Each structure stands twice: as C-alpha cells, then as structure tokens.
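K.L.:
Sequence and predicted structure below; questions after.
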Amino acid sequence: MNIVIVDDNPINLMVIEKILSNKGYSHFIKLSSALELLDLLNVGTGAGPKEPVDLILLDMMMPEMDGLEACRRIQQCEELKDIPIIIVTALGDSNLLAEVLEAGASDYVVKPINKVELIARIGVALRLKHEKDWHKENDARIKSELELAKQVQSSVLSQPIHTDVLDISASYHPSYELAGDLYSWYRIDDHRYGIVLLDMMGHGISSSLVCMFISSVMQDTITRYVSPDLVIAELNRYMNQLNNRKNNSFSYYFTAIYLLIDTEAKTIEYVNAGHPPGMLFERGKPVRLLDQGGCAVGFFEQMNIQKMVFEYEQPIQLYLYTDGLLEAIEEEGQDETDKLIRELVSCSEEPELTCIIDRLIPPEIREEQEDDICMVMVRAK
C-alpha cells in the first residue's frame, strides 16, 4: 500500500511519516510540491500513475500550486478520481470543508495534526477505497461474463439460407444489455421451412436465460410439431412449466411470430402470438399484415390460437421484426406500421437486409436505442 505525502516543509513530511509508521504503515512516497504529485500521477496523459497510489495526504498551502488546485486537476482524470485525497492545512476557516469537498477531496485535517484524528481519517478513506476497488473489479468481472453470455446467445442464432427458391436472413442489433430477441429457422423437408422470431419480456440475465431455455427446445418443437398452431401451443406449455415452478415469484412471457413456408405448394401458414405484424409484399398485390393468431406465449395455460393460411403466386418479400425496430423509427404524429411499410417499399430493390436496415435506421441512431432491434427477411421466388 503506497501513501503519498505532499508538503513543501520537510519537517511536516517527517512528522506525518513518523505518525503513520507507528501505526504500521510502511510504504510512503514523499513529495515537496503539487507539481511533483501531478508528475507522479501522470495527470493529463491518461497513462495512469508511475507507481501505485492508494492515498494522498496533500498540504493546502504550497508555492506554485496549492493543494485544492492540484485536487481539482486530479479529479478531472477519470483514471485517478477514485484515489482518496485528504487535505492537510493550517487554516481553520469554517468554510474550508465545503471548498475541500467541492474540489474532490475525501476529507481534511487541520495542523497541528492530531495523531488519533489523522489515523482515523486515513482508515476511513482506505476502507472506502477498498470498497470502490472491489466494486470496480466486480463490475469488470460481471461485464466480462455478460459479454461471454452475449457471445453464447449469438452463437445459437440461425445462419442465412440461400437456395434457388428461398432466401432467409436476419439483421440483429442487440442493446447494451443481454438480449431478449431470438430468431431461428429449420428445414422441415425439401420444400418446407419453419421460421420463428420472438421477443422475450424484459432484458438482462433472467430474460436471456429464459430465452436460451426456449432456444434449447425450439428445434425439436418445430421439427416435431411443424404446424404453427401446434408449435406455439407447445412453446406455451414449456413457458407454463417454467412459470409454475416452486418459489418462482415472477412469470415470463414472450411475443412471437412463427410461420411455415412451403415453396412447392407456395403456401404460408402462420401464427402471430402478440407480436408486431409481419409484412408480406407480393408483386401486384397490396401489402398483407401477418397479425392474426393469439396472445403472447406464457400468459395463460391454455391459448386460443388461430392459424392463418394463404397462398402466393408471384415472388414475395416477407419481413418479421421486433418492436425495437418500430421504436427506432418512431416519429410524433405518424403511425409506425404505416411508416415502415412505406420505407420497405422504397427499399424493395436493395439486395441485402443489412442495406435495408441501414436505410431504415442509420448506425448513429441504432447505437442510442435501449431496446434490441431485429428484422428477419424471407424472399421466395
């Protein structure tokens, strides 16, 4: 543990060192001016201190630069502002405490120094620093684990599919928290694919874990039950099993849209479970909204599910998305769904989904969004 003592009077340096030595402190850096302190800390360079510093005892009145000015400059450096600073002064001004604290110091002591008071204030400052350091290390560990969880979560997302008759791709921009969006698609047979997009309630670790649980059962559910109404009913059963466990004081749910596309029969079957409506564009026909189906998955033990079926004749473009996308394009006085339809019509010639998303929501706007933004595009020839 390094304690830095800054005073232009050599006797004061010796006295403070003696007091601290008698209490078991053994590592000191003695400096005679505030400028030497700024040099030791590499103030303004962003490089961090030349040596580890745990506490600074800083004299108030010194030539060239006083202790308060030095304290202010140190506090302007993000990498230094957690180092506790105790101002040591001979002044007895009753307004000094406010001035010291405004400058960023942790505390102050008055000369002539009371040994008991100095040791007590140093003890308090070091305990607070220890707690801050612990929280910083813990926050860094949590951040690292969350980043790993994000990578694991991203690894289960489906890869694009490109065949002679079908293209499926996604553009996904998670928020800074763990995401609650999930998309998957699975080949049922030579000409049928099951495609799902869901949005788990909330964000963070708990929502992410529930999302991963659903991901783990998704493939088996879709390939076994195939039909949208049966798939959604089975996912609802899984969610109710999770919500009905003992000591579970919170219920989770998600919105979802699941569709089964048959490229040979040219049919689409779907169920929309409380999700923003998918949009189907077919050449020569008005846009069709995929908005029928039922409530969100996990709300009720038994769902009233309505499956919709329709045929297409011309090449189609189908877009599924989460509500984060609608929030990102929101404008006062405009209906987000109508606006999205207009934007997608203007982007119909864009070959890649990433280009469409860039036109809909520029990167600088996406970075400010608090919710996940996800869109799935299906093109059938």
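P.N.:
Ah, there it is.
K.L.:
Every contact and neighbour count from this point should use C-alpha atoms.
P.N.:
Noted.
K.L.:
how far does stretch 359-374 sit from the chain's center?
P.N.:
13 Å (C-alpha atoms, centre = their mean, to the nearest Å).
K.L.:
what's next to that stretch, contact-wise?
P.N.:
By C-alpha atoms under 8 Å, 6 or more residues apart in numbering, the surrounding residues in contact with stretch 359-374 are 170-176, 179-181, 321-325, 328-329, 343, 347.
K.L.:
Verify the contact between K115 and E17 for me.
P.N.:
No: contact between K115 and E17 fails when scored by C-alpha atoms under 8 Å: they sit 11.2 Å apart.
K.L.:
shared neighbours, the two?
P.N.:
What both K115 and E17 touch, as defined by C-alpha under 8 Å, 6+ apart, is an empty set.
K.L.:
Give me the more crowded residue out of the two.
P.N.:
The neighbour count for K115 versus E17, taken as other C-alpha atoms under 10 Å, is higher for E17 (20 against 13).
K.L.:
Tell me which helix or strand comes right after the host helix or strand of that one.
P.N.:
Using DSSP states H and E, E17 sits within helix 10-22. Heading C-terminal from helix 10-22, the first helix or strand you meet, by DSSP H and E, is strand 28-31.
K.L.:
hold the first one in mind and look at this next one:
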Amino acid sequence: MNIVIVDDNQTNLVIIEKILRKAGYDNLVLLSSAKELYHFLGMDSKEAGEVPVDLILMDLMMPEIDGVEACRTVLKQERLRDLPIIFVTAMGDSYKMAEALDAGALDYVMKPINKVELLARIRSTLRLKHEKDLRKERDKRIQNELALAKQVQRSMLSSPIHDQAVDISAVYEPSSELAGDLYAWYQIAPNRYAVILLDMMGHGISSSLVCMYMYAGLKDTIMEVSDPKAVMDELNWRMNQLQMSDRLINYYFTAIYLVLDTEKQTIHYVNAGHPAGVAMVDGQAVMLDKGCCALGFFERIDIVQDEISYDRQARIILFTDGLVESLGVEHENGMVPIVSRLQEQAEHDPVSLVQNLQPGAGRDDLKDDRCLVMISTK
C-alpha cells in the first residue's frame, strides 16, 4: 500500500507521516511540490509504467503549482485517472473546496489535522479504490472473453467460394465487438449451392449467443433438407425453442435463404422479413421479396417459396438493413442506388460495391452491423 504525501511545509509532512506510520501504513513517499509528484508518477517520461501509488494526500495551497491544478493535471492522464486524491488543507473557503472536488479529488481533511478523521477518510478512500480495481480487473477479464467470443463468431462465417460454376463472397462490418448478423453457404450437390443471410434482433452479447445457437444446427438442417421453405420452417421452430412466456423481450431474426442450381439455372428462395435481395438476371433486376414474416414470432407461419430462372448469367446480392440505413435513406428507397451500382459493376467484387455505395464511410459511422453477400454465376 503506497501513499504519497505532498506538502511544501516540512512540519506538515512529518506530522502526517507519524500519524500514518503509527496506524500501520509503512510505504510512504514524502514530496514537497507538484513537480516532484509529476516526476514520481512518471508523467515526464515517454514510457508509461505501472502507477506506483495507491493514494495521494496533497496540500491545497502550494507555490508555483497549487493542489487544484496538480489534481487536474494528474487525473487528466489516462493511466492515472482513477488515482484517489485527498486534499489536506487549512483553507476553509467553501468555493475553493468545491473547485478542488470538481477537479477530481475524492475527499478533503481540514488542518489542524484530526488523526481519527484523517485515518477514517483514508480507509474509506482505499476501500473505494479497491472496489474500482476489482471492477477494472473484472472488466479486463470480460473484454478478453469478448475477444475470444468474437474470434469464435468470426470463425463461423463461411469462406469465399470461387469455382468453375460460381463466385460467392461477402463484406461484413460489425458495429460492435459481437454482432447479430450471420451468413453461411454450402455446396449441397455438384451444381447446387445454398446461401443464407440472417440478422438477429439487436447486437451485442445476447444477439451473438442466439446467432451461435442458430448456427449450431444450421449446416445439418441445410444439408439434410435444403428446400428453402422447409429450412425456414425448421429455423422458425428452433427459434421458438428459446422463447419463454415470462420473458419481456422475445428474440427474433430476419433471414433470406436461397438455393442456386447452376445446371438448371434456377434460384429458389424464401425471404423471412428481410430486406429484399436483388438478382440481376440476364441484365434485369428482380427483387427477392417473397416469403414470410420474421422468424421467432409465431410457432406456425405461412411460408411462400419463389423461383427465378435465368438464361445466361445471374448475379445476386443479399444484405442486412444496416447497409441500407448507413446510406441515409429509407428501406424502400435504398434499392435504387444498390441496383444502379450493381448494374454498373461488371465484376464480382462485393468490397468495391460497398465502397461505391458509401464513399468515405468509416467504421465510426456504423450504428448497426453492415453485411453484404454477393453471388455470381459463370
């Protein structure tokens, strides 16, 4: 337990030191100015190490740099911002004391020093620091666990496919450490590819966990069933297994799922309350907007499956509402720039498409997860 005492009066330093040593505080550092404090804390060094102090007792009135200015300067440092400071002062001006507390000090003790009062305030402040340290350690552990969960979540996303029949790839920009968007695709037969994009309600830990739950049975469901209508029905059933009657918030997700057959040149799909995808079929834009409501609301839902055929080539893009919202337009108007850019862009390049839609957009601008999946036949 390291306590620093800062006072330009040597007598005051000796008095406080004797009180603290008698109370069992042995690791004491005595300093006579704010400059000495800055140096002790390593504030004049480019290499910031560990904070070598648990508590600062500081005089309010000191020459050159007074206690209020020193307090502000110390707490302005990121690594020192939680350092507890108690002022020890003879000044009884309430305005000055208010200024001292506004500067970030946790408490103050008036001179002449009352030993019982001083020790009580030190104990109280150190208890608060201990609780803060525990909280910081817990937050650090949580951040490490979130980073691991993020890595696990990213590992679930499908790798791009570039073969003789089709190109499938995606752009994914989560708004937070853990996101509520998920995409996956599988080759379910020599000429058949299944692709799904879903958007869980909200984002963060809970949405990510529900995403992982849905992903756990996703591949088996798609490989065994494959039919879009049957797959959506199964996913809706799985989502309803999570719902509880006494829960205030029930989770749900929107999704769009399709099966592309490059031999028969057909696209079968179901859109479950998701933003309409776009299929450029032989140069014409077709909206993928047929299907059903979002999944998880009702135990039984009516599902409509639609089919699209093409003669030469099909290019399909699926996206979440975060992409449309980041364009700054309403959903129904968001298709205009998307279709326009897709018609202008001949190559399979989802990254370029997103950049052309949102020139200059940065990660700090994201309010929701942003995802786009592109599928191109050859």
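P.N.:
Thanks, I have it. All values derive from a computational prediction rather than experimental measurement.
K.L.:
Packing partners of the helix holding E17 of structure 1?
P.N.:
In terms of contacts (3 or more C-alpha pairs under 8 Å, 6 or more residues apart in numbering; DSSP states H and E), helix 10-22 of structure 1 is packed against strand 3-6.
K.L.:
Spit out the contact partners of Y172 of structure 2.
P.N.:
Counting by C-alpha under 8 Å, 6+ apart, Y172 of structure 2 has contacts D369, R370, C371, L372.
K.L.:
Separate out the buried members of those residues.
P.N.:
Neighbour counting by 16 or more other C-alpha atoms under 10 Å classes D369, R370, C371, L372 among the contacts of Y172 of structure 2 as buried.
K.L.:
Inside strands: which ones of those residues?
P.N.:
The strands, defined by DSSP state E, take in R370, C371, L372 from the buried ones among the contacts of Y172 of structure 2.
K.L.:
which helices and strands sit right next to the longest helix seen in structure 1?
P.N.:
In structure 1, taking DSSP state H as the definition, the longest helix is helix 115-155. Secondary-structure packing of helix 115-155 of structure 1 (3+ C-alpha pairs under 8 Å, 6+ apart): strand 107-110.
K.L.:
mean shift of the strand it packs on relative to structure 2?
P.N.:
By mean C-alpha distance after the TM-score superposition for structure 1, the fitted strand 107-110 of structure 1 averages 1.3 Å away from its aligned residues in structure 2.
K.L.:
How far off centre is that strand?
P.N.:
Centroid separation for strand 107-110 of structure 1 versus its chain: 40 Å, with C-alpha atoms, centre = their mean.
K.L.:
Break down the stretch 151-300 of structure 2 into its helices, ranges please.
P.N.:
205-216, 218-224, 228-240 (DSSP state H, counting those that start in this stretch).
K.L.:
which helices and strands does the second one pack with?
P.N.:
I take that to be helix 218-224 of structure 2. strand 181-189, helix 228-240.
K.L.:
State the span of structure 1 onto which that helix is aligned.
P.N.:
Under TM-score structural alignment, the match for helix 218-224 of structure 2 in structure 1 covers residues 218-224.
K.L.:
who touches the matching stretch?
P.N.:
Y186, R187, I188, G194, V231, E234, L235.
K.L.:
What sits closest to the second one if chain neighbours are left out?
P.N.:
Spatially, and ignoring its direct neighbours in sequence, R187 of structure 1 is nearest to Y193 (4.5 Å; C-alpha to C-alpha, 6 or more residues apart in numbering).
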